[in-house]
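K.L.:
My questions concern the predicted model and sequence given below.
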Amino acid sequence: MIVRIMGEGQFEVAETDLPALNDLDARLESAIETGDEDTFRGALRSLLDNVRKVGTALPADSLEPSELVLPPVDATIDEVRGMLGDEGLIPG
């Protein structure tokens, strides 16, 4: 699965890594619902760090279609709230 972190690049992430990403996504969603800025910042950072850790960065000149698009680390709660779907940022 190709995951794009806005403003950063694309990463190829194995399907087997999605459950861990979904857990982090749930933490992020919970922080958004409660409006807890500190928890939101930590959850977003953890989610993006995990994508970088488990994913393989694609070359900068690669233009693969992204299956998931994640916000940049400096995104606001309102920006991320606008990106949420029915299943959070990461479906599944």
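P.N.:
Looks like it arrived, so ask away.

K.L.:
Could you use CA atoms for every contact and neighbour count after this?
P.N.:
Noted.

K.L.:
Helices of this structure, start to end?
P.N.:
Secondary structure of the chain (DSSP state H): helices at 18-34, 37-54, 77-83.

K.L.:
So which of the ones you listed is nearest I90?
P.N.:
Closest to I90 of these, according to Cα to Cα: helix 18-34, at 6.1 Å.

K.L.:
Need the contact partners of the closest one.
P.N.:
37, 39-40, 43-44, 46-47, 50-51, 77, 81, 88-92 (Cα atoms under 8 Å, 6 or more residues apart in numbering).

K.L.:
let's bring in a second model and compare:
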Amino acid sequence: MIVRIMGEGQWTLADSHFAELNKLDDELLAEMEGGDEDGFHRTLGALLDAVRRLGEPLPDDSLEPSELILPAPDASLEEVREMLGDDGLIPG
């Protein structure tokens, strides 16, 4: 799966990594619902770091369709709230 981090680029991730990403996504959603802005920023950073650590970056000149788009590291709680689907940022 190809994942885009807004403002940074794209990574290819194996489906086997999505259990870890979904756990972080669930934590992020709970922090957003509870209004925990510090926890939200901490968990968003951990989610993006996991994508960078587990994924293989695509070349900057590659423009592949992204199957998942994640917010930039400096995104606000409100900006991310607008991006959320029923399952959080990561479906499933």
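P.N.:
Happy to help now that I have it. Keep in mind the model is a prediction, meaning the values are calculated, not measured.

K.L.:
before we move on, back to that, so which of the helices of the first structure comes closest to V3 of the first structure?
P.N.:
Judged by Cα to Cα, the one of the helices of the first structure that comes nearest to V3 of the first structure is helix 37-54, at 7.9 Å.

K.L.:
Show me what the closest one is packed up against.
P.N.:
helix 18-34 (3 or more Cα pairs under 8 Å, 6 or more residues apart in numbering; DSSP states H and E).

K.L.:
most neighbours, which of the contacts of helix 18-34 of the first structure?
P.N.:
Among the contacts of helix 18-34 of the first structure, L44 has the most neighbours (other Cα atoms under 10 Å), with 26 neighbours.

K.L.:
need the contact list for the spatially most central residue of the second structure.
P.N.:
Nearest to the mean C-alpha position of the second structure, counting by Cα atoms, centre = their mean, stands L70 at 3.9 Å. Residues in contact with L70 of the second structure, defined by Cα under 8 Å, 6+ apart, are 3-6, 48, 89.
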